[in-house]
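> Sequence unavailable; structure follows:
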């Protein structure tokens, strides 16, 4: 695969196919070595865009992706992950609040075994959290170099326009 496309207007080039890893871990393929082989095969075939989320198998998917990218493969991958879903019993262990975003990006970075996330996405809208709160936290993480770009996964187009304003 040699054809790549722009990721929005970022200038970053991504393969037209992304490898989604929702089914790696307890929710699907529990064999970490097999999942790593699948990721390596995708990368060797020209896919350079890998997508996961903190909530996929309670973080296990991110751990598997981190294993697959260890040993020098990380630099050539556009790595995307998401936050929002419930990861514990505490009422503050989910959502789009600054508190949760700052905590969860650190957990994702640790599980993924990397210093930065290329595309950090809000998985779902949360009407009870001010959009400026979420965007402010994400902007701070961009300035800190922990994430490079921000995005959404399941937002209505009108919410994206509101965020741009």
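Great, that's in hand. Note that the structure is predicted; figures quoted are calculated from it, not measured.

> Only C-alpha atoms from now on, for both contacts and neighbour counts.
Noted.

> how close does residue 142 get to residue 40?
28 Å (C-alpha to C-alpha, to the nearest Å).

> same check, this time on residue 60
Taking C-alpha to C-alpha, one finds residue 60 at 17 Å from residue 40.

> okay, those two: which has more neighbours?
Using other C-alpha atoms under 10 Å as the criterion, residue 60 and residue 40 rank with residue 60 on top: 23 against 16.

> Check which helix or strand the more buried one maps to.
Here residue 60 sits within helix 60-69, counting by DSSP states H and E.

> for residue 139, same thing?
Assigning secondary structure by DSSP H and E places residue 139 in helix 131-144.

> what sits against the residue nearest to residue 142 when sequence neighbours are not counted?
Excluding its sequence neighbours, the residue lying closest to residue 142 (C-alpha to C-alpha, 6 or more residues apart in numbering) is residue 148, at 5.5 Å. Residues in contact with residue 148, defined by C-alpha atoms under 8 Å, 6 or more residues apart in numbering, are 116-120, 142.

> take the one below as the second:
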């Protein structure tokens, strides 16, 4: 008599998931959780998202990595994994600077509200300078890395 081994129900996952699919899964996760738990519960130490906790929304666990900013909740693909690191670092520095001085740390005469890294560094609020500009939005003084945020 020949016995066939039953295959375990392995969830099938699309070979790739899109950034909008991850964003939707994170939103759904947050909606399904009780009040004190938010999407930052998905973050690992390296700012990557624990996708195994989203498998019920994605149909499995994708092999890709996605990253999230703890300060802005913005989600990024692996190619932009440094953006959330610098967003969180600079957002904290900006918040502390505003709290201490009551002023915004902006580059003077800049076309957009660009964060003045040198000012924050010389005042000891910022320990590391991002390799790209960040901008302060009017929405709760949150940072963005996208200048197109200000286009009308």
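That came through, no problem. Remember, predicted model here, so these are calculated numbers, not experimental data.

> Let me see the TM-score of these two.
Overlay of the two chains. TM-score (TM-score structural alignment, normalised by the length of structure 2): 0.33; 92 aligned residues with a C-alpha RMSD of 5.4 Å.

> Counting by contacts, list what the longest helix anywhere in structure 2 packs against.
If you go by DSSP state H, structure 2 has its longest helix at helix 82-101. With contacts defined as 3 or more C-alpha pairs under 8 Å, 6 or more residues apart in numbering; DSSP states H and E, helix 82-101 of structure 2 has these neighbours: strand 75-77, helix 117-122, strand 143-144.

> Dump those to JSON lines, plus mean neighbour count and distance to residue 19 of structure 2.
Output for those, formatted as JSON lines (neighbours: other C-alpha atoms under 10 Å; distance: least, C-alpha to C-alpha, whole Å):
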{"stretch": "strand 75-77", "mean neighbour count": "20", "distance to residue 19 of structure 2": "7"}
{"stretch": "helix 117-122", "mean neighbour count": "16", "distance to residue 19 of structure 2": "29"}
{"stretch": "strand 143-144", "mean neighbour count": "22", "distance to residue 19 of structure 2": "17"}
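
> Export these as JSON lines, with columns for distance to residue 136 of structure 2.
Shown next, in JSON lines, are those (distance: least, C-alpha to C-alpha, whole Å):
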{"stretch": "strand 75-77", "distance to residue 136 of structure 2": "18"}
{"stretch": "helix 117-122", "distance to residue 136 of structure 2": "12"}
{"stretch": "strand 143-144", "distance to residue 136 of structure 2": "5"}
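
> Could you measure from the closest residue to residue 150 of structure 1 other than its chain neighbours over to residue 62 of structure 1?
In space, and not counting its chain neighbours, residue 150 of structure 1 is closest to residue 120: 4.9 Å by C-alpha to C-alpha, 6+ apart. Distance, residue 120 of structure 1 to residue 62 of structure 1, using C-alpha to C-alpha: 13 Å.

> I am finished for the moment; much appreciated.
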